[in-house]
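Student: Dropping a prediction and its sequence here:
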Amino acid sequence: MNMQLHPPFQAPQQIHFHRTELNAILGLYGRMVAAGEWRDYGISSLREVAVFSVFRRTSENPLYRIEKRPKLRMKQAQFAVIGMDGQILKRGNELRQVLRVLERKLIRAID
């Protein structure tokens, strides 16, 4: 009798933001909300990417997307800030450095 053993079912692994990454993103988000620039956000955890989307109004398309793609760590960089039009505004392996592109917009909003 030939019995085949099947490996146990494993759900596809999802990509998530770590607590320190979320703290950096939510810190910036809070400052932008206080400046009146942003009003809502959404978080998606998918198989290949984690996305933090920022909205001016809930019913609109996101103003910005902060994406984490660990598979791109050695190629293009794992973090990216993407504008409403799909243009990559900043890419890098250090999240805080990538978020600086949005912090500059905060400085302009306060001036």
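Tutor: In hand now; what should we look at? The model shown is predicted, which means the values in this text are computed figures rather than measured ones. Numbering: from 1, shown residues only.
Student: C-alpha from now on. contacts and neighbour counts both.
Tutor: Noted.
Student: Chain neighbours aside, what residue packs nearest to residue 41?
Tutor: residue 54 (4.5 Å; C-alpha to C-alpha, 6 or more residues apart in numbering).
Student: Just give the number of residues close to that neighbour.
Tutor: 24 (other C-alpha atoms under 10 Å).
Student: That one contacts residue 65, doesn't it?
Tutor: Yes: between residue 54 and residue 65 there is a contact at 6.3 Å, judged by C-alpha atoms under 8 Å.
Student: who touches both of those two?
Tutor: Taking C-alpha atoms under 8 Å, 6 or more residues apart in numbering as the contact criterion, residue 54 and residue 65 have no common neighbours.
Student: Pasting the second one now:
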Amino acid sequence: MSAVVTPFPGSGRPNQVAFERPELMRILDLYGRMVAAGHWKDYAIDFGREAATFSAFRRTAERPEFRIEKRPALRHRQGMWALVGEHGAVLKRGQDLGPVLAPVERKLMKLVED
């Protein structure tokens, strides 16, 4: 008689990449400030097998102005965080979320000053 071992659900490799609570709080804080400045109107979050993506839109019906991507597979190479512009160019990449968000923070400062 052979025993059959059934794996516990959720064990092993996760099926999708997600943002942790502090990461999402930091991103949503920036999003809220951009909305208050009148620049962003909508957002979308996508959780996939290789990346979690937060997209921020000026208008709902267009391409996102910025995408913030978390790709854990790149953690030891370029860094798992990336800021991607409207046309798909990587604007900033790094190990930590704060420096990757810096270009958007600077843009926010310019919007508030005007």
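Tutor: That came through fine. Everything quoted here is computed from the prediction, not taken from an experiment.
Student: Superposed, how do the two chains score by TM?
Tutor: The TM-score (TM-score structural alignment, normalised by the length of structure 1) is 0.89; 110 aligned residues with a C-alpha RMSD of 1.9 Å.
Student: To which residue of structure 2 is the residue nearest to residue 41 of structure 1 aligned?
Tutor: When structure 2 is aligned by TM-score structural alignment, the residue opposite residue 54 of structure 1 is residue 56.
Student: Looks to me like that match is in a strand.
Tutor: Yes: counting by DSSP: H, G, I helix; E, B strand; the rest coil, residue 56 of structure 2 is part of a strand.
Student: contacting residues for it?
Tutor: Counting by C-alpha under 8 Å, 6+ apart, the residues that residue 56 of structure 2 touches are 31, 40-44, 64-67.
Student: hmm, try it at 10 Å
Tutor: Taking C-alpha atoms under 10 Å, 6 or more residues apart in numbering, we find residue 56 of structure 2 in contact with 31, 34-35, 39-45, 63-68, 86.
Student: again with residue 59 of structure 2
Tutor: 39-43, 65.
Student: Can you flag the buried ones in the contacts of residue 56 of structure 2?
Tutor: 31, 34, 39-40, 43, 63-68, 86 (16 or more other C-alpha atoms under 10 Å).
Student: from those, which ones fall inside helices?
Tutor: Judged by DSSP state H, those include 31, 34 as members of helices.
Student: quick revisit: farthest pair in the contacts of residue 59 of structure 2?
Tutor: Using C-alpha to C-alpha, the two most remote members of these are 39 and 43, lying 11.9 Å apart.
Student: Identify the contacts common to those two.
Tutor: Counting by C-alpha under 10 Å, 6+ apart, the residues touching both residue 39 of structure 2 and residue 43 are 31, 56-59.
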